[in-house]
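> Just a sequence and a predicted model for now, questions to come.
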Amino acid sequence: MKAWEKNIRTIKHPYVAGYQPKDYSVTKLNANENPYPPAPGVVKAMEEFETSSLRLYPALNADELIDEIAHFKQVKPSQVFVGVGSDDVIGMCFLTYFNSGKPILFPDITYSFYDVWADLYRIPYECPKLDEKFHIKKEDYYKDNGGIIFANPNAPTSIAVGLDFIRDVLEHNQDVIVIVDEAYIDFGGESAVSLLEEYDNLVVVQTFSKSRSLAGLRVGYCIASEELIQALNTVKFSYNSYTMNMLAIKLGAESVKDTEYFYQTIDKIIATRTWSKEQLEQLGFTCMDSSTNFLFATHKSMAAKEIFEKLQERKIYVRHFDKERIDNYLRITIGTDQQMEQLVNALKEILPDEKNING
């Protein structure tokens, strides 16, 4: 090893995103993207966008976007922080809030970026295990720690906890920051935003990537006390002042304005999720009760990896995690009705005939 190599910051287990096929004709159900287009107002604003303005820096504080989010969530603009997707927001939260030297806590099965950020920023961490049914055990978060983060609903399990659970965790951790990652909250569960007036150490993170069909634009945000948001901005402006580009600010704001389209799209996905779960269970799958835009499923007689590979041969992409405890599960994004019908028909071809197996 060369002398300078030992000083390079490396990550043993970097985050691995879902496969992104270049062929857009495939049935892509592996990245929890929204199958429907962005709101009509977003399309109109895109068409009318004055490209000559790109020679200028974007608004430093992204006020147009922050004001719309604050209005929609009924909080003060000074309680909102925006970033390049919720990944950027959470990463900035780790850098800003988790500096005590004590280990932070997050579940062993959850969004796999958490341990990457912890390693990157040299933050010690512990991962309490989910129970046998993949539920978070609140008692595991009563011990001394340097901060807490958990996804609600959790990913990839799709399971949500209630506000009483979150309040209990907050009551036992009033001296550290508690982050609730609500990337999928619009598809089920109760948002912890309603608890912000009670707890000044709570940070709630959300994203435009799922329910607002803007994964390609990269817009995320968090809501917290004014003091916590001010701390985030201080770190952000010391790191990269202009994180939000001009187009993301404009189109993101337009997306928030169209509440009717927003709720219509969510209702479509929830209805398709219900139908898809019923179909999969008829085919021998066991699915978690999902509060997200995906299903977490295991089959009773065929290994998840084999199903994953056979679907891929048919140009249908779902997500398989080669990880202990969940390596026999598939995470299946809810697509359009047509896409889910394609999936079900393919599975009927792939899966063994239960009648032949049983008799």
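Nice, I can see it. Numbering: from 1, shown residues only.
> contacts, neighbours, all on C-alpha from now
Will do.
> Next up, the contacts around the closest residue to Tyr261 other than its chain neighbours.
Distance criterion Cα to Cα, 6 or more residues apart in numbering; nearest residue to Tyr261, sequence neighbours excluded, is Ala39 at 6.2 Å. Applying Cα atoms under 8 Å, 6 or more residues apart in numbering, one finds that Ala39 lies in contact with 212, 254-255, 258, 261-262.
> Against that first model, consider the following:
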Amino acid sequence: MKFGRRHLDLVQGYVPGEQPQEEGFIKLNTNENPYPPSPRVVKVLTRISPDRMRKYPDPVFRRLRQKIALAYGVRPAQVFVGNGSDEVLSLLVRTFVDPDEKVLFTYPTYVLYETLARLNAVEHEAIELDAQFDLSEEVFRSSGKLFFIANPNSPTGKPVKSDVIRRLCDSFAGLVVADEAYADFSDTSSIPILSECPNLVILRTFSKAFSLASIRVGFALAAEDVIADLMKTKDSYNVNLLSQLAAEAAIEDIEYMRENARKIVQTRERMSASLRGLGFTVYPSGANFVLTKYNDNASPLYEELKRRKILVRYFPIRRLENCLRISVGTDAEVDALLTELGDIVRSGQ
């Protein structure tokens, strides 16, 4: 006997990148930061009082909201914090979309958007990106309650300029969600136009540039009434004490994060140039990864790299079946990748 809701038969759960169970892999498949978090994070976590551990954390994360607001030039009442930005994405659908309303997103993009729409049994529509993976004019003619725009996009890496986001906010009657998980590796952000766009929600995360993927902290910046509604629908204590303290320490040392991001961008550009030198097509990226293709079938290349203990991401879906997404690792990890790829290309595998 099945007890799940009927619509779950139509849902394929989100499948994250492979986590190797053996030692010795170079892991370039889940866009984790190759550098450690700020030393301040380690310091604060090792000095936490046991007495604080037995008590509930601040349910509305006041200190963290204040620090985020100061760092990004908004008011604390414009900040919402979640258990990773994925929780914030889920809450946005739960909070603002009724069953007869529509969620929109582009294609290809972060597959969780569609998964969340299906899990919540709401109408949804994917609008194709153009041949260069840019927004098509159809985006600006669309209607619905919520429009997810990954900026820079994943898995393509393409950023969207803030004037294009402003145009979408002007043309779309619902909420526009600019998911800026990778914005720290780009020169594009929608934060400067937030005050001009009351229907704009900007998502950021501590998982990527701040090197805190295991801590699970993401946040939204939006108009105060939007944040107030999210506060109504969140779980009681959705961000634990350790996560709040780690995120506070990280954002207090934001220049440390920015320096690591600059190193990753430099390595990304070097890796992209080297891949092109090996005969790969490399799409422009504003993220900590690149989307690339070599021939008409990326699967054998993915499998051969895995055999050589290098993990990259392969998406066996339409428009991406010939592509690999490669996270930017340390210079040594990228050098190892390029060496193995050069050997594979020369051997004709």
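That came through fine. Note that the structure is predicted; figures quoted are calculated from it, not measured.
> and the gap between the residue nearest to Tyr261 of structure 1 and Arg212 of structure 1?
Taking Cα to Cα, to the nearest Å as the measure, Ala39 of structure 1 falls 8 Å from Arg212 of structure 1.
> Touching both of these two, which residues are there?
With Cα under 8 Å, 6+ apart, Ala39 of structure 1 and Arg212 have common neighbours 255, 262.
> Hmm, Gly189 of structure 1 is touching Asp289, no?
No. With contact defined as Cα atoms under 8 Å, Gly189 of structure 1 does not count as touching Asp289 (11.4 Å).
> Which of these two has more residues huddled nearby?
Gly189 (19 against 15; other Cα atoms under 10 Å).
> how about the more buried one, what's its match in structure 2?
The pairwise alignment with structure 2 assigns Gly189 of structure 1 to Asp187, based on TM-score structural alignment.
> distance of that match from Thr106 of structure 2?
With the distance defined as Cα to Cα, Asp187 of structure 2 ends up 21 Å from Thr106 of structure 2.
> again, but for Gly342 of structure 2
34 Å.
> Which one's more surrounded, those two?
Comparing Gly342 of structure 2 with Thr106 by other Cα under 10 Å, the one with more neighbours is Thr106, at 24 against 17.
> Provide the secondary structure category for that one.
The three-state label for Thr106 of structure 2, taken from DSSP: H, G, I helix; E, B strand; the rest coil, comes out as strand.
> Please tell me how far the match of Gly189 of structure 1 sits from Ile264 of structure 2.
14 Å.
> same thing with Arg276 of structure 2?
Here the criterion is Cα to Cα. By it, Arg276 of structure 2 lies 18 Å from Ile264 of structure 2.
> Endpoints of stretch 183-192 of structure 2, how far apart?
End-to-end distance (Cα to Cα), stretch 183-192 of structure 2: 13 Å.
> go on, stretch 132-146 of structure 1?
Termini of stretch 132-146 of structure 1 sit 26 Å apart (Cα to Cα).
> ranges for the strands of the stretch 151-300 of structure 1?
Ranges of strands in the stretch 151-300 of structure 1, per DSSP state E, counting those that start in this stretch, are 178-181, 202-207, 220-223, 285-287, 294-299.
> Now do the helices in structure 2.
Secondary structure of structure 2, counting by DSSP state H: helices at 39-46, 50-53, 62-72, 85-96, 112-119, 162-171, 224-233, 241-252, 254-277, 299-307, 331-347.
> quick one: which of those is nearest Val290 of structure 2?
In terms of Cα to Cα, the element of the helices of structure 2 nearest to Val290 of structure 2 is helix 254-277, at 7.4 Å.
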